[in-house]
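K.L.:
Below are the sequence and a predicted model for it; my questions follow.
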Amino acid sequence: MENKQRLIGIVLAILGASFWGLGGTVSDYLFRHQNVDINWYVTARLLVSGLILLFIFKLLNPKLTIFSIFHNIQSTIQLFIFSIFGMLLVQYSYMASINYGNAAVATLLQYIAPVYIIIWFVLRKKANFKLFDLIAMLLTISGTFLLLTNGSTHNLVVPSSSVIWGIISGLSLAFYTIYASRLLVKFPAILVVGWAMIISGLLMNFKAPIWQFSITQLNFANVSYLTFGIIFGTAMAFFFFIKSLNYLSAKETTLFGTIEPVMAIVASAFWLKVSFLPYQSLGILLIIILILTLSLKKEQER
């Protein structure tokens, strides 16, 4: 029975991470080939996914109210801060990095977030700077330099706008991860993320209303990819990944989460025909090693 539950957890974690990785690549396809507006897409992605997650929460917890997070003024303020500077900034910057570059690079730049977290805790003197931290930073600098320049000090092989948004994505994910703990100690993750998506989606709706999407742009391919990107690449990916924690340890789930950037790279290369130069490939390898090292780290979580 224990082995069966563990298998369920592994399948859920792999599905969640894979859907996240493929969701980024599908977004890349929609921006490149279907001319989907990034602002509208972020609005739809946040609002629809948020509603789905709250629906799932209510379905699993029929006796609990979805509005419990608003019963306390402090929690409400924290939720709005998390929604704007965490959820909205993470989602928009990640999509913008994909829009100006590609899903593989955007995902790798976002996955550097744990290194920003290490630096933050060291600067705040909440953790001592250790050899592991130095290795992580060297891997980050080396891998990112090779990924973005292919070893040349004279020019970038990735558009600078994609790089800037990718860095913002990593920094905002670091904030997202650190700040979320204030809410997650009091409320279920699916409830926190569901409301954060809806609040940030409503804010985006002022810039790009969800109803302002021309029906003439819709065809079977668009509908299929939009459905996957919004529902499976966002809402269900998060739900599967969180659900896997019922069967696996947080460290194991995080380890399986490293499938996301690998999936984004493979899908970008084989489906979207994104090519990587030799030193870029070495940079990708170094960043993947960094991600795996951070996941396998046996030190107690910071």
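P.N.:
Now that the structure is in, tell me what you want to look at.
K.L.:
For the rest of this, base every contact and every neighbour count on C-alpha atoms.
P.N.:
Fine.
K.L.:
Tell me which residues of the helix ranked longest in the chain come out buried.
P.N.:
Determined from DSSP state H, the single longest helix within the chain is helix 2-33. By neighbour count on 16 or more other CA atoms under 10 Å, the buried set for helix 2-33 is 6, 8-10, 12-32.
K.L.:
tell me what it is packed against?
P.N.:
Under the contact criterion of 3 or more CA pairs under 8 Å, 6 or more residues apart in numbering; DSSP states H and E, helix 2-33 touches helix 89-100, helix 103-110, helix 220-227, helix 237-243, helix 250-257, helix 259-270.
K.L.:
what would those helices look like in CSV with distance to Ala174?
P.N.:
As requested, these are exported to CSV (distance: least, CA to CA, whole Å):
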stretch, distance to Ala174
helix 89-100, 9
helix 103-110, 9
helix 220-227, 27
helix 237-243, 17
helix 250-257, 15
helix 259-270, 17
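K.L.:
nearest to Val163, of those helices?
P.N.:
Closest approach to Val163 among the helices and strands packed on helix 2-33 (CA to CA): helix 89-100, 6.8 Å.
K.L.:
For Pro114, give its distance to Phe121.
P.N.:
11 Å (CA to CA, to the nearest Å).
K.L.:
more neighbours, those two?
P.N.:
Higher neighbour count among Pro114 and Phe121: Pro114, with 20 against 16, using other CA atoms under 10 Å.
K.L.:
Excluding covalently adjacent residues, which one is nearest to the more buried one?
P.N.:
Nearest non-adjacent residue to Pro114, counting by CA to CA, 6 or more residues apart in numbering: Ala174, 6.6 Å away.
K.L.:
my guess is that neighbour meets Ala113, correct?
P.N.:
Yes: if you go by CA atoms under 8 Å, Ala174 and Ala113 touch, sitting 5.0 Å apart.
K.L.:
picking that back up, for the helices and strands packed on helix 2-33, which one sits closest to Lys186?
P.N.:
In terms of CA to CA, the element of the helices and strands packed on helix 2-33 nearest to Lys186 is helix 237-243, at 16.0 Å.
K.L.:
just to revisit the earlier point, nearest to Ile178, of the helices and strands packed on helix 2-33?
P.N.:
Of all those, helix 89-100 comes closest under CA to CA, at 13.1 Å.
K.L.:
here's the one I want to compare it with:
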Amino acid sequence: MNNRLKGILITVFAGICWGFSGSCGQFLFDNKGVISNWLVPIRLITAGTSVLLFLLVVDRKKVFAPWKVKRDAKEMLIFAIAGMALCQYSYFTAIQHSNAGVATVLQYTGPILILAWLCMKQKRLPRRFEIIALGLVLGGAFLLATHGDLTTMTLTKPAIFWGVISAVALAIYSVQPERLLGIYGSLATTGWGMFIGGIVLNIMFKPWTITGVTVDGGTILALFGVIFFGTILAFCMYLTGVKYIGSTDAAMVSCVEPIAAVLFSAVWLGESFEFIDIIGMVLIIAGVLIISLVKDRG
């Protein structure tokens, strides 16, 4: 298996993990009194600590290596705050001010920003297959998030603001750590990004002071799904995919997330599954296949 195919498969798996995590998060929001100011800080600090402890066991030298070089330490802080923490918080805040459909559609404009950055960096125009693939995955994500019904999009000013911020943060998260990934790998980069981002958000929102959250077996299991599958596995896999196939392709391939979210929600949470959702899935899969099969990268 070549590195490109490996990167695509790893990124697809990351998207599936995010989709499952989204269903776990929706379960917590709807049934356990959980809010984003409680969930996001806890998921990041727990996941970051777990990844760093694991790395401490398997490769002790890499754990603190990023902090020995001033430039790398600065870039790690930018990634943790402007990429990891901001991406997570802005997305869930957009949901609170609207709904998951609006937040998903707005965040998935991020690949447009990533493609624009890549074209400026390489001093070229977007290639035809890139435009087609991007249009397909964005169209598919839109259909899955809204079921083709524009009336479900509650576009309040705060929702638009935080949705756009989440798209920008997604672009930063995908592009900014590429050099760090090449030096320190996905575990160290992701672990420190989560840990520092978690510290910042815990200081800001003090989740231990938030009341009204029901903590029982269901909460713990769903929280495990959010932290292990949707945070540790998903982010490590996604950044590994970025390392293999680049930020633009990884961002588009990860758009399989809405497919997984719809399927998990239909099977687990009993949400409706419509024909328009199948069309959305087909569009996303077609876009991913175009990215996967086109060999001539110019």
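P.N.:
Nice, thanks for sending it over. Owing to the predicted nature of the structure, the values given are computational and were not obtained by experimental measurement.
K.L.:
Can you calculate the TM-score here?
P.N.:
In this superposition the chains share a TM-score of 0.77, using TM-score structural alignment, normalised by the length of structure 2; 288 aligned residues with a CA RMSD of 3.8 Å.
K.L.:
how much space between Leu51 of structure 1 and Phe57 of structure 1?
P.N.:
Taking CA to CA, one finds Leu51 of structure 1 at 10 Å from Phe57 of structure 1.
K.L.:
likewise Ser214 of structure 1?
P.N.:
The value you get for Ser214 of structure 1 to Phe57 of structure 1, if CA to CA is used, is 32 Å.
K.L.:
ok, these two, which is more surrounded?
P.N.:
More crowded of Ser214 of structure 1 and Phe57, by other CA under 10 Å: Phe57, with 20 against 7.
K.L.:
show me the contacts for that one.
P.N.:
Phe57 of structure 1 makes contact with 66, 190-191, according to CA atoms under 8 Å, 6 or more residues apart in numbering.
K.L.:
any idea what it aligns with in structure 2?
P.N.:
Aligning on TM-score structural alignment places Phe57 of structure 1 opposite Leu55 in structure 2.
K.L.:
Repeat that for Leu184 of structure 1.
P.N.:
The alignment partner of Leu184 of structure 1 in structure 2, by TM-score structural alignment, is Leu181.
K.L.:
Its match: which element?
P.N.:
helix 178-205 (DSSP states H and E).
K.L.:
Quick check: that helix compared with structure 1, mean distance?
P.N.:
Compared with structure 1 after the fit, helix 178-205 of structure 2 shows a mean deviation of 1.3 Å (mean CA distance after the TM-score superposition for structure 1).
K.L.:
chain center to that helix: distance?
P.N.:
14 Å (CA atoms, centre = their mean, to the nearest Å).
K.L.:
Buried residues, it. List them.
P.N.:
178, 180-181, 184-202.
K.L.:
Can you spell out which helices and strands pack onto that helix?
P.N.:
Judged by 3+ CA pairs under 8 Å, 6+ apart, the packing partners of helix 178-205 of structure 2 are helix 36-58, helix 60-63, helix 70-78, helix 234-245.
K.L.:
now with 7 Å?
P.N.:
On a contact count with 3 or more CA pairs under 7 Å, 6 or more residues apart in numbering; DSSP states H and E, helix 178-205 of structure 2 meets helix 36-58, helix 60-63, helix 234-245.
K.L.:
Quick one: closest of those to Leu138 of structure 2.
P.N.:
Closest approach to Leu138 of structure 2 among these is made by helix 234-245 (18.4 Å; CA to CA).
K.L.:
So what's the gap between that closest one and the chain middle?
P.N.:
Averaged C-alpha coordinates place helix 234-245 of structure 2 at 11 Å from its chain's average position (CA atoms, centre = their mean).
K.L.:
Alignment lookup: Lys123 of structure 2 to structure 1.
P.N.:
Using TM-score structural alignment, Lys123 of structure 2 sits opposite Lys126 in structure 1.
K.L.:
ugh, wrong one, I meant Ile165 of structure 2
P.N.:
Here Ile165 of structure 2 is matched to Ile168 in structure 1, going by TM-score structural alignment.
K.L.:
residues touching its match, list them.
P.N.:
By CA atoms under 7 Å, 6 or more residues apart in numbering, the contact set of Ile168 of structure 1 is Ser93.
K.L.:
Can you give me the distance of Asp277 of structure 2 to Val69 of structure 2?
P.N.:
48 Å.
K.L.:
Kindly report the same for Ile290 of structure 2.
P.N.:
40 Å.
K.L.:
now Lys243 of structure 2
P.N.:
Using CA to CA, we find Lys243 of structure 2 at a distance of 21 Å from Val69 of structure 2.
K.L.:
Give me the more crowded residue out of these two.
P.N.:
Shown here are Lys243 of structure 2 and Val69; by other CA under 10 Å, Lys243 has more neighbours (23 against 9).
K.L.:
gap between stretch 165-176 of structure 1 and the chain center?
P.N.:
Taking mean C-alpha positions (CA atoms, centre = their mean), stretch 165-176 of structure 1 and its chain are 10 Å apart.
K.L.:
Average offset of that stretch relative to structure 2?
P.N.:
Comparison of stretch 165-176 of structure 1 with structure 2 after fitting gives an average deviation of 2.7 Å (mean CA distance after the TM-score superposition for structure 1).
K.L.:
follow-up on the earlier one: ok, and the contacts of Phe57 of structure 1 in structure 2?
P.N.:
Counting by both residues aligned by TM-score structural alignment, their matches' CA atoms under 8 Å, these that remain in contact in structure 2 are 66, 190-191.
K.L.:
For those, could you give me TSV that also reports distance to Ile288 of structure 1?
P.N.:
Putting these into TSV (distance: CA to CA, whole Å) gives the following:
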residue	distance to Ile288 of structure 1
Ile66	38
Ile190	28
Leu191	31
